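Q: would you be able to build a 3D model of this:
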Amino acid sequence: MNEDLVSIIDGSSFVVSDKSGDIDASPSVPTGMFLYDTRFLSKWHLTIDGERLNPLSVDDIQYFETRFFLVPGEPTHYVDAKISVIRQRTIGGSFNEVLTILNHKNEPAELTVRVEAASDFADLFEIKDIQHKKGKSYTRVEGNLLRLGYQRERFRRETLITSSQPAQVDEQGLTFTVRIEAHDSWHTELQVNTRVEAAGGRDIREGIRHNPDWVKATMQEKLDRWLADAPVLNCDNKQLSAAYQRSLVDLAALRYQPLGATGQTMPAAGLPWFMALFGRDSVFTSLQALPYIPELAETTLRVLSLLIGTRLDDFRDEEPGKILHEMRNGESAAFEEQPHSPYYGSADSTPLFLILLDEYERWTGNGALIRELETDARAALHWIDEYGDILGNGYIWYERRNTKNGLENQCWKDSWDGISYRDGRLPAFPRATCELQGYAYDAKRRCARLARQFWNDPALAERLEREAAELKQRFHRDFWVADGEYYAVGLDIEGNPVDSLTSNMGHLLWSGILDYEHAQKVAAHLVGPRLFSGWGIRTLAKGEGRYNPVGYHVGTVWPFDNSIIAWGLRRYGFAEEAGLIAEGMIEASKYFHGRLPEAFAGYDRTLTKYPVEYPTACSPQAWSAGTPLLLLAVMLGLQPCEEHLVVVPALPKEMGRIELLNIPGRWGRVDAFGRGQVDSSSHHHRHAHYPV
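A: Below is the predicted model of the structure:
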C-alpha cells in the first residue's frame, strides 16, 4: 500500500483513506470502504466551518483500529491551533468513527461540522477502468439516517449512515451545529453499516451490527486469543522477532470469511486488490502457517473442496476436479461480465490442494478430514491426468479457454509476460511450466500415502508411485537445459524448452522431483549472482531478454517464492544456501517495518543498500506474511514424523539463539531450540536434510 494511505481491515471488509482520514475515490488509488469486492463509501470528507483538516499524526493502534490527530487550516497554523480534532475509527462488521473536537480557547467555540458522504458502489474490477454503471443509484434521508443504495435487478447494495448526535441530514451528508465551551470537547459516533442483499431480499450480513465498543473489545479479544494460541518465539535477532510478530498480526487481519460461510475463515490474498478467496494463495499461506496456525489449512481445504469444479465451462475455465483460482462477489461477477464466480484459471491450485491435504494430516493427525475429502481428492488426481494434460504426454499444460477475460499465464507468474525464452520471446500456448510438473510429482507421491493409510486402496497407491517415478524420469530429459545446466522454465507446444533462467526451478527442490546431482547445480544457480540479489532470489535472472528489476514477474524478488525455495534447499541438504535466503529476507523486512511486501525490486544489494518496494505491491499480503513463519521453520528444520516433531536446526550465525515454544501438532505442544554457529561441530547439522 502507498505510504500516504492509511488502512484498517477486518478480513472481508476494509477502509483505505488519506492521512487525514478522508476518502476521495480515484481510478489510480483504491481509497474507500470495501466489502466483498464492492466499494460502499467513495467519499468521506470532514470539514469544520467549510475548511478541510490537516494531519498532525496517525496512530495505527491495531489493524482494525486507528486514530487521526488533526487541526484545521494549513501547517503555518499549527503552532496557534485553537481547535484540534481526533478521528478514532474501527472496523469489524461495520465501520465506526468517533469524532472528537477539542476547544483549546478561553471562550466558547461555535462551529459547523460537516461530514460529506457518497458511494459509487464500484466493483473492484471497475476501479482501474471506470465503467458506466448499468443499475440505478438512490439516496434517501430517513430521519437521522442517510441511506445510499444501488440496485441492478436482484443485485442490491446499501450503505447506512447514522450519528449518535442530532444532525441535519441531507443527500450529500450530515451537518452538525456545535457549541463547545472553553477548554471543553464535543463528540459524536458515526456508524456506517452495509447491506448485502441476497435473492429474496434477505440481508446476508444481518445480525452483525454492533456497538462500536463491543466490536473493538471483541476484535481485540480475538486477536489476543489468536496470538496466545500461536507458538512463542524468543530469539536474539530482534528483526526476526519483529517480523514474526508482524506476520501473526497480518495473518489475523487477512482472515477472510467467504460469503455465507459463518464462522469459517481462511487467508485472503492481500490488501487492497485481492481481499477475496484464492486457491493458490490460500494453499501456499496455509502451508507456510501449518506449524503455527493449523486451523487455516483445515478451513482452506474445506472451502476449496466445496467449490471444486464439476463441469466443463469455457467461460470460467472450469473442469471436473479442478480447484478454483479466484472467487469474487461484486457486480461484474454476479452478472457474468467477469468469470470470477468462481474462476478456475490456474493450473497449479489443483496439485497444490492435494499437497496441502497430505501435509495437513502429517502435522495434525486429522485422518477424519482425509477420509471426508477422499472423493474430491480423487477428482483432483483425475484432473491432473485428464484435463491438466492437454497434449496427452504426461505433463500439466495450460491454455485459457476464456480468451476475453481469462488469464493467459495460469501458473503463479500469471502476468502476461511472466514466461519467456531467454531471448525475451514469448512462447505459444499451451505452456507447461516446470514447477507444475514438480507439484504433480509431489501430489501423486503424497496421495499414494493417503491411499494406503486412509482410503484402503493399495492399487491406487502403487499406480500413483509408478506414475510419479515415470514423470521424474522424463521431466529431466525434457526440461534440462544442457548448455546452462539448469531446468527450463517450461516447454512450448513443440516440446522445446522455454530456456530462460528463472526462480521457478527452485520449486522443484521443494517438490523433490530432482536427483541430488542436478539439485546441486540448481542450488548453485539460485544463490549465484544472476538470480540472487543479496536480499533474495529474482524471478528472472539478470541477462535474460525480459529481465527488468522492477518488472512484476521478470526480475523482482518475491518473498513467498523465496520461502518455498528455501524450504526446497533445506530438503536437499543445502542448509547454508537456505540460511542465506532467510538472512536476506529477515534483514529486508527491517526496511518495511517488519512487514514483507508482495514483491520488491531485484536491484543488487550493493547498489541500493536497502530493498526498493515494487510500486503497486499489496501490503499486507498473505503469502508474504507467511514468509517469515516458513523461513523460521526451515532454519529450525521442523519436520513432522508420525507422532513426533523432528527438529534439526541449521541457523545462520546472525540469527543467534532461537527458541520456538508450544508448537502445535499431533504430538500436542512441543518446543524447538537452535543457535547460529560457525564452528566445525555444527557442520553435520548445517547439512542435514530431509528424505527426498
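
Q: make it CA atoms for all contacts and neighbour counts henceforth
A: OK.

Q: my read: E171 touches G143, true?
A: No. Using C-alpha atoms under 8 Å, E171 is not in contact with G143; the gap is 11.6 Å.

Q: this one next, for a side-by-side:
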Amino acid sequence: MKELVSILDGNTFLVSDRRGDVEPSLDFPTGLFAFDTRFLSTWLLLIDGERLHALSIDDAESHRTRYFLVPGEPTHFLDAKVSVIRSRAISGDLSEELTVLNHSGQEMSFTVRMEMASDFADIFEIKDTQRKKGHNTAAPGENSLRLTYRRDAFHRETTITSSAAAQVDRRGMTFPIMIGPHGEWTTRLTVNVVIYGARGQDVRSLLPFAGSRTTAAIEAEHAEFVARAPKLGCDCEPMAGAYRRSLTDLAALRYESIALGVRLMAAGLPWFMTLFGRDSIFTSLQVLPFVPELIPPTLTMLAGLQGHRVDDFRDEEPGKILHELRYGESAGFEEQPHSPYYGAADSTALFVILLDEYERWTGDVELVKRLEFSVRAALTWIDTYGDLLGTGYVWYQTRNPKIGLENQCWKDSWDAICYSDGRLPSFPRATCELQGYAYDAKLRGARLARLCWNDPVYADRLEREAAELKERFNRDFWLPDKEYYALALDSDGSPVDALTSNIGHLLWSGIVDDSRAQRVAEHLLGPRLFSGWGVRTLADDQGRYNPIGYHVGTVWPFDNSIIAWGLWKYGLREEAGRICESMFAASRYFFGRLPEAFAGYERDLTDYPVEYPTACSPQAWSAGTPLLLLRVMLGLEPQGEHLIIDPYVPAGMGRVELLDIPGRWGRVDALGRSRDEGPRRPD
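A: I've put the predicted structure just below:
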C-alpha cells in the first residue's frame, strides 16, 4: 500500500498519496469524503503531461497540508527548472492553492492539468466496487465543473471552481500558462460538496460547525479544546509528544451528527468517521478525566437511538445500544443495515458503565436522572435478549445472517474468536469480556439506583445478580489446567480455550477472583502475549496466531490501555507500568500518534513497532490511550467529592505532573516520579 496523507475537519476528510494526488483505489478509501460519501475520486495533477514527485510534505496540522513537488523522475531533481507547491486545507469544504514556480532565467510555458472526477461511492462500496444505481453527470462551466449524482431522493453534488482562467471539460481543467524568469503562477481551486436534504437544501447548512469555516476559526477552536485539557509536564519526551498529539487528534475527530446536530467523536479515519457505540464509549472512558464535556453528547445520542423493537435486518432489540450509525447511500436505501446498526453485544453494558463513571467524576446527577429509563432498559436487555440461551450469560448471534456481523464483540473480525488449535466455535458465542462488562454494569447500575433514583430494592437485586454472575463465571470460564480464563463459551457451553488479551478486560471489570488476578497478570505480561511493545490480541503459540492478523496477533493500543487500567485496579502497579512504558516507547516511532494497531513482532526482533497495513490513523480510542495511561500511572480515582492521587511511575520515566484535572472537586494537580529517582533537589 502506498504511504498516504490525510487531512480532516470533523465531517469532511481527504486521503491522498504523498504527491497530493487521488486515484480510485480498490484497497483503501482515497478521496474527499463527507458523511460516508466520496465526493472526489480523482484529483490528479500533471505538468506537461508528467506526474510529480514529492520533495517534502508539511502535515503537522490535521486540517491542512503543503506538498513540495517537482515533475519527472527522482534522477532529474537536481536539474529541475520548475517546482510546484500544493497548499490545501479543509474547512467544511476543500481549498487548494496551486503554485507553479519557474526557477530558470527565461520565460517558460507549461500546461497544467488537473484531472477531476467523482464516483460518489458509498464507504461500503469502495472495496466492493459496486456499480452505482443512480445517475452521475458532469457539467463544465466558466472556470468551474459541477459533478452531480442522483438516485431517487438521494442527491449529492461536487462543484469545483478555479480563481484562474481554465479550459474546462467533463474530466477536469487545463491551464496553459506562461511564467516569467524566476516568476510564479497561482490558482486557487475550491471544492464545495453539497448533501441535499428532502427539501432541496444542503443539510450541512443547518449544522453550526459542519459548513465552511475559515482555517483561522478551526485553529482557534482546536486551540481552545487543547487549552481546556489539563497541562502535562514530564521528563519523558515520548509521553509529552503523545499527549500533545492525542489532544490535537481528538479535537480534529469531533463531528456533527445530521440526526441531532450535536458534536460527537468519530471513531477513526478513514473507515470509521462516524458514531460507533463501543468505540465512542471506550474513548469517552479514556478521556473523561481530561475533557469531560465530550461525554454528555455521546451518552445522550446513544440513549436517543437506543433499540426499541425487534428488527432482524438491523440486529435491533429493545434496550440495545447501537453499534454503528451511517449516512450514506447504502444505508439510506437499506442495502446495509447501518441506519443505525445494532450488531454489538457489548455496547449496552458499556453504556451503563460510562454513565456511572461520568457521574463519579463530575457529580452530574441530572444527566443520570434524565437517562434513567435508558439505563434500566439496557440492564433489562442484558438479562433478556442478551441472554440468548437462558444461562445467565450474554451471548451473541446475528439476526441477519446475510450481512450482519458474525462476531459482535470488540474483536469483530470473522476469525477473531477461536479455539487454541485454530478451530472456530459455533454460534451463539459468549465471550468472556461480555460477562465482565455485564457484571460491572450491574454493580454500577445498583449504585445509580441507590444514589440517584431512590430505588434501593432495584439496587439490591442488581448487586445480588452481579455476585451470582461472578461466582458462576469463575466456575465456568476458568481453565484449571491452563490457569487462565477461556476466551468464550461455544453454543454447547464448552470453553473456547484460546489465550487472548480479553482476560485483561476481565481485570478491568472486576469479575476476576482476587486469588487468580496475579496468574492472569503473569499470562498478560508473559512471553506468549507480551511482545515488548504491548499485549498481543492472541498468544503467539495459538493456532491462528498471525503478528499482522487484525485480531489474531496484533497489538492494539486501546486494548492495552484497558488492560493497564485493569491491572491497576487489582493493585498490580508494576505490571500496569510495564504496559504504560511500552506504549509510550512505541508512540515515538509514530510521531506521537498511536495507530489503530501494530504488528505483534517481538521488540528485540524489529527494534521498532511495525504498523498494521491498513490501520486507521488517527483513531479515537488510540488517541485516547495516552490519556488513560496517564490516569493509571498517577493513580487517579474519584472518591466522593475528592480525587485520590496514588502515583506509580515506571522506572526511567522521571517526573510526571498533570495540572488542572477537572471534576466535581473543581480542578486539582497531580505529581508522580519514577521509583528509581532520588529525592528532588531544592530549586
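
Q: one step back: what about E171 and G143 of the first structure, which has more around it?
A: Shown here are E171 of the first structure and G143; by other C-alpha atoms under 10 Å, E171 has more neighbours (15 against 12).

Q: if I pick that one, what's in contact with it?
A: T139, R140, V141, L146 (C-alpha atoms under 8 Å, 6 or more residues apart in numbering).

Q: give me the buried subset of the residues you listed.
A: Those of those that meet the buried threshold are T139, V141, L146, by 16 or more other C-alpha atoms under 10 Å.

Q: re the thing from before, from the contacts of E171 of the first structure, which is closest to S332 of the first structure?
A: Comparing the contacts of E171 of the first structure against S332 of the first structure with C-alpha to C-alpha places T139 closest, at 22.2 Å.

Q: would you mind finding the match for that closest one in the second structure?
A: Under the alignment (TM-score structural alignment), T139 of the first structure maps onto A138 of the second structure.

Q: let's verify its match: helix, strand, or coil?
A: Assigned with DSSP: H, G, I helix; E, B strand; the rest coil, A138 of the second structure falls in the strand class.

Q: that one touches R146, doesn't it?
A: Yes. Counting by C-alpha under 8 Å, R146 is a contact partner of A138 of the second structure at 5.7 Å.

Q: ok, back up a step: wait, which of the buried ones among the contacts of E171 of the first structure is closest to S13 of the first structure?
A: Each of those was scored against S13 of the first structure by C-alpha to C-alpha, and L146 proved nearest at 20.4 Å.

Q: residues in the second structure matched by stretch 595-611 of the first structure, start to end?
A: Taking TM-score structural alignment, stretch 595-611 of the first structure hits residues 593-609 over in the second structure.

Q: just give me the longest helix of the first structure.
A: Longest helix in the first structure, counting residues (DSSP state H): helix 458-479.

Q: what does that one contact?
A: With C-alpha under 8 Å, 6+ apart as the criterion, helix 458-479 of the first structure contacts 394-395, 434, 437, 440-442, 444-445, 447-452, 487-491, 495-497, 513-514.

Q: and the helix or strand just after it, what does it pack against?
A: Next helix or strand after helix 458-479 of the first structure toward the C-terminus (DSSP states H and E): strand 480-481. On a contact count with 3 or more C-alpha pairs under 8 Å, 6 or more residues apart in numbering; DSSP states H and E, strand 480-481 of the first structure meets strand 486-487.

Q: against the second structure, where does the strand it packs on fall?
A: Against the second structure, strand 486-487 of the first structure falls on residues 484-485 (TM-score structural alignment).

Q: which residues of the stretch 551-683 of the second structure fall in strands?
A: For the stretch 551-683 of the second structure, strands defined by DSSP state E, counting those that start in this stretch occupy the ranges 636-639, 642-645, 655-663, 666-673.

Q: which of these is buried the deepest?
A: Of the strands of the stretch 551-683 of the second structure, the one with the most neighbours on average (mean count of other C-alpha atoms under 10 Å) is strand 655-663, at a mean of 19.

Q: picking that back up, distance of the match of T139 of the first structure relative to T190 of the second structure?
A: Going from A138 of the second structure to T190 of the second structure by C-alpha to C-alpha, to the nearest Å gives 16 Å.

Q: tell me the counterpart of F313 of the second structure in the first structure.
A: So F313 of the second structure corresponds to F315, using TM-score structural alignment.

Q: so that match is in contact with R401, correct?
A: Yes. Contact criterion C-alpha under 8 Å: F315 of the first structure and R401 qualify, at 7.0 Å.

Q: those two: which has the busier surroundings?
A: Ranked by neighbour count (other C-alpha under 10 Å), F315 of the first structure and R401 place F315 first, with 21 against 17.

Q: which residues touch that one?
A: Contacts of F315 of the first structure by C-alpha under 8 Å, 6+ apart are P339, R401, N402.

Q: the last one maps to what in the second structure?
A: Aligning on TM-score structural alignment places N402 of the first structure opposite N400 in the second structure.

Q: helix or strand for its match, which one?
A: Going by DSSP H and E, N400 of the second structure is not in any helix or strand.

Q: now it: how far from E125 of the second structure?
A: 19 Å.

Q: and of the strands of the stretch 551-683 of the second structure, who's closest to G72 of the second structure?
A: It is, among the strands of the stretch 551-683 of the second structure and with distance given as C-alpha to C-alpha, strand 655-663, at 49.5 Å.
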